[in-house]
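**Q** turn this into a model:
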Amino acid sequence: MKAQYALRRTKINLQLLSEVSHSTLKGHRNRLEAFFFSFFFSPTSDLGWISKVYVNPPAVVRHAEQIQKWRTVKGNWQAAWLLKAVTCIDLTTLSGDDTPSNVHRLCFKAKHPIREDLLKAMDMHDKGITVAAVCVYPARVTDAVNTLKAAGCNIPVASVAAGFPSGQTPLETKLAEIRLAVQYGAREIDIVISRSLVLSGQWEGLYEEIRQCREACGEAHMKTILATGELGSLANVYKASMIAMMAGSDFIKTSTGKEVENAILPVGVVMMRAIKEFYWQTGFKVGFKPAGGIRTAKEAITWLMLVKEELGVEWLKPELFRLGASSLLEDIEKQIFHHVTGSYALQHDLAMA
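**A** Have a look, this model is predicted:
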């Protein structure tokens, strides 16, 4: 079976390397040689090339360790990075005990992520700083949409779907869940892949599943969760990333947040290198979303710096980068409180997320 690209919901003839000259690409590839080797793909090829992808795990891990040793930014620079992080957060609640009231509270926090007086002290009160999206289960989408509409803000609602978090549901059920979430008002859909398709090397099956999910999303943006902690190897992470992008994903996302191992830097490096190669070959920019286990302001800055290093400043915006988190915003606001006041916030000083 031949694999056909379904990018951005439009069938197109790809212009390989449309924005990068062959000489420039060769220079980039020389620098990447220690990390990856993969055969170039073409719009008319089958997926046999995927078996030839190679990732050098020790080199990736060493690079990730170097990133963790980078000296962190301080003072005004730190505050600026943290405010940037806030605008890229998908503020999330995915608990079995979610109710309309705690979704309402989450939406209020999404609109007012940082205390107004703290923003005024930094002369940022009129910059419209909000989180990037509110992420909930499909059953809570209507609650979130209505609350945000009543608050007069245009923050999109994202919904997990497609058998989240395990992906162990029939494809027909996954597609129906996606359509319902969109019908309820979700403008972004975070789907999960069937990990068994990756582990058994069924790449065409994975492509077709994601393609059908993309079609079911309609005009909604689709983030594809790879659940990297359950894929077995960094090579599989790279392969799944490429297949997800070929099938039309707007974002690729590390984790559901429910796995034993969630967003870690080596996985981030691999996924970003896949995004970079996909961009070189197609001219399409696909977003990246680490999620799960990102709880501190320092971790958020590390991810931002990694994105800047690997993909460039143009990826440092909500359209191309998100942080999936439920408790991260609390720590960021504490750090900003300390930056402005010089003291540490007490429990009653900051609103609950």
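**Q** drop to CA atoms for contacts and neighbour counts, all remaining ones
**A** OK.
**Q** now the residue nearest to the spatial centre of the chain: how far from Thr256?
**A** In the chain, the residue lying closest to the centroid (C-alpha atoms, centre = their mean) is Lys289, at 1.4 Å. The spacing between Lys289 and Thr256, counted by C-alpha to C-alpha, to the nearest Å, is 11 Å.
**Q** same check on Arg211?
**A** Taking C-alpha to C-alpha, one finds Arg211 at 20 Å from Thr256.
**Q** and Cys107, what is it in contact with?
**A** 134, 144, 147-148 (C-alpha atoms under 8 Å, 6 or more residues apart in numbering).
**Q** make TSV from those residues and add distance to Ala176 and neighbour count to it.
**A** Listed next are those as TSV, based on distance: C-alpha to C-alpha, whole Å; neighbours: other C-alpha atoms under 10 Å:
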residue	distance to Ala176	neighbour count
Val134	21	29
Ala144	20	30
Thr147	25	20
Leu148	25	22
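**Q** now those as TSV including secondary structure and distance to Ile67?
**A** Shown next, in TSV, are the contacts of Cys107 (DSSP: H, G, I helix; E, B strand; the rest coil; distance: C-alpha to C-alpha, whole Å):
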residue	secondary structure	distance to Ile67
Val134	strand	29
Ala144	helix	37
Thr147	helix	40
Leu148	helix	37
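**Q** pick out the most distant pair among those residues.
**A** Val134 and Thr147 (11.0 Å; C-alpha to C-alpha).
**Q** could you also give me the structure for this second sequence? I'd like to compare it with the first:
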Amino acid sequence: MNIERNPGMGLNLDWIESIQVNKSATERRAATLGTRRSVKKQNQVAWLLKAITLIDLTTLAGDDTEQRVKRLCAKAKNPLRHDLVEALAIADLKLTTGAICVYHDMLSTAASCLKGTDIHLAAVSTGFPAGLTPMHLKIEEIKESVKAGADEIDIVITRKHVFAENWQALYDEVKAYREACGEAHMKTILSTGEISTLRNVAKASMVCMMAGADFIKTSTGKEAVNATLPVSLTMIRQIREYHERTGFKVGYKPAGGISKAKEALVYLSMMKEELGNDWLEPELFRFGASSLLGDIERQLEHQVTGHYSAAHRHAIG
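**A** Purely as a prediction, here's the structure:
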């Protein structure tokens, strides 16, 4: 799918100040998402296979090693066991995950492992996860990661700009990050669990899109609260509003806490209903996850055998 990249626009403070969120209505809608319909049998297989292609397979631990990253890349290239691929008759799909996401230090290892594939390589940057390092170092970190092979950069915003409603400062920051990314696509992490209100989430989402974000992303995965359905609804409705008013499509990435196949199906149905089929492609939707793939594989094995296997039989890295 060929998506014209969001170029951003000037900061429109009148637009930002007009944004409102009906918290109770958003929460009611979110509560119905997992109960209104279910996907069964072959349809569920198709949706779960789609979910695999949307995963940013991630390792962001302090004890990461080159060997762990190599194993993760091998899993990204072959996300399902060979016997399941044969049983499901999907060898022709050449299934892979959407991306591998790592710290800068692991980029060279990952780039070497992914050479010759279409799997994207993402690096977390700008003082991830807190984002409190000096600005010039954040800019240099982005540039170094792009130079090391990352074609996607996951940046974190400075949360104090949101608390102070200093939208100009947030806009200027994100715009500078976008310029530093160059041709690499930028996913902007809002850390929604730390910016308090759905109104803050909505306004920060719009500011980041105005500044040129290619994706807006919920969380670092390190917060006490990560991706939730009310937050996701709030963010994707801002994406819809931005697209309706500018014509540009911005991607969405929920991250942190999405570990079950059933949850992935809820997110997929929400994206389809709220934004349409274009947002069911990796160019516009990703899951930031580490253990989700293992549970999807477990569910697919159940479809083949009729039995649930132990989780340890579906290791990720």
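**Q** map Thr93 of structure 1 across to structure 2 for me.
**A** Under the alignment (TM-score structural alignment), Thr93 of structure 1 maps onto Thr59 of structure 2.
**Q** how much space between that match and Arg36 of structure 2?
**A** For Thr59 of structure 2 relative to Arg36 of structure 2 (C-alpha to C-alpha), the value is 34 Å.
**Q** which one's more surrounded, these two?
**A** Thr59 (22 against 8; other C-alpha atoms under 10 Å).
**Q** please name the residues that touch the closest residue to that one other than its chain neighbours.
**A** Setting aside the residues directly before and after it, Thr59 of structure 2 is nearest to Val102 in space (C-alpha to C-alpha, 6 or more residues apart in numbering), at 5.7 Å. Taking C-alpha under 8 Å, 6+ apart as the contact definition, Val102 of structure 2 lies against 58-60, 122-124.
**Q** out of the residues you listed, who's nearest Ala89 of structure 2?
**A** For the contacts of Val102 of structure 2, the nearest to Ala89 of structure 2 is Thr58 (27.3 Å; C-alpha to C-alpha).
**Q** tell me how far that closest one lies from Gln20 of structure 2.
**A** Going from Thr58 of structure 2 to Gln20 of structure 2 by C-alpha to C-alpha gives 33 Å.
**Q** with Ala264 of structure 2 instead?
**A** For Ala264 of structure 2, the distance to Gln20 of structure 2 - C-alpha to C-alpha - is 28 Å.
**Q** between the two, which has more neighbouring residues?
**A** Ala264 (21 against 12).
**Q** and what about the equivalent of the more buried one over in structure 1, helix, strand or coil?
**A** Matched across to structure 1, Ala264 of structure 2 falls on Ala300, judged by TM-score structural alignment. On the three-state scheme (DSSP: H, G, I helix; E, B strand; the rest coil), Ala300 of structure 1 is labelled helix.
**Q** which residues touch Ala300 of structure 1?
**A** Neighbours of Ala300 of structure 1 in contact, by C-alpha under 8 Å, 6+ apart: 82, 85, 294, 323, 328.
**Q** any idea which element the second one lies in?
**A** By that I understand Ala85 of structure 1. Assigned by DSSP states H and E, Ala85 of structure 1 belongs to helix 75-87.
**Q** residues touching whatever helix or strand comes next after that helix, excluding its own?
**A** Sequence order places strand 89-92 as the next helix or strand after helix 75-87 of structure 1, per DSSP H and E. Contact with strand 89-92 of structure 1 is made by 106, 110, 131-136, 322-326, 329, as judged by C-alpha under 8 Å, 6+ apart.
**Q** one more time with 6 Å
**A** By C-alpha atoms under 6 Å, 6 or more residues apart in numbering, the residues outside strand 89-92 of structure 1 that reach it are 131-135, 322-326.
**Q** which of these are buried?
**A** Neighbour counting over these (16 or more other C-alpha atoms under 10 Å) leaves 131-135, 322-326 as the buried ones.
**Q** Asn76 of structure 1: neighbouring residues, count only.
**A** By the criterion of other C-alpha under 10 Å, Asn76 of structure 1 has 13 neighbours.
**Q** residue in structure 2 matching it?
**A** That one, Asn76 of structure 1, aligns with Gln42 by TM-score structural alignment.
**Q** now Val85 of structure 2: which helix or strand?
**A** helix 82-88.
**Q** could I get the buried residue list for that helix?
**A** For helix 82-88 of structure 2, using 16+ other C-alpha under 10 Å, the buried residues are 84-85.
**Q** how about the strands in structure 1?
**A** Applying DSSP state E to structure 1 gives strands spanning 36-37, 54-55, 89-92, 133-136, 157-161, 188-192, 221-225, 251-253, 287-289, 323-325.
**Q** relative to Gly205 of structure 1, how far out is whatever residue of structure 1 lines up with Lys160 of structure 2?
**A** Alignment note (TM-score structural alignment): Lys160 of structure 2 maps to Ser196 of structure 1. Per C-alpha to C-alpha, Ser196 of structure 1 is found 10 Å from Gly205 of structure 1.
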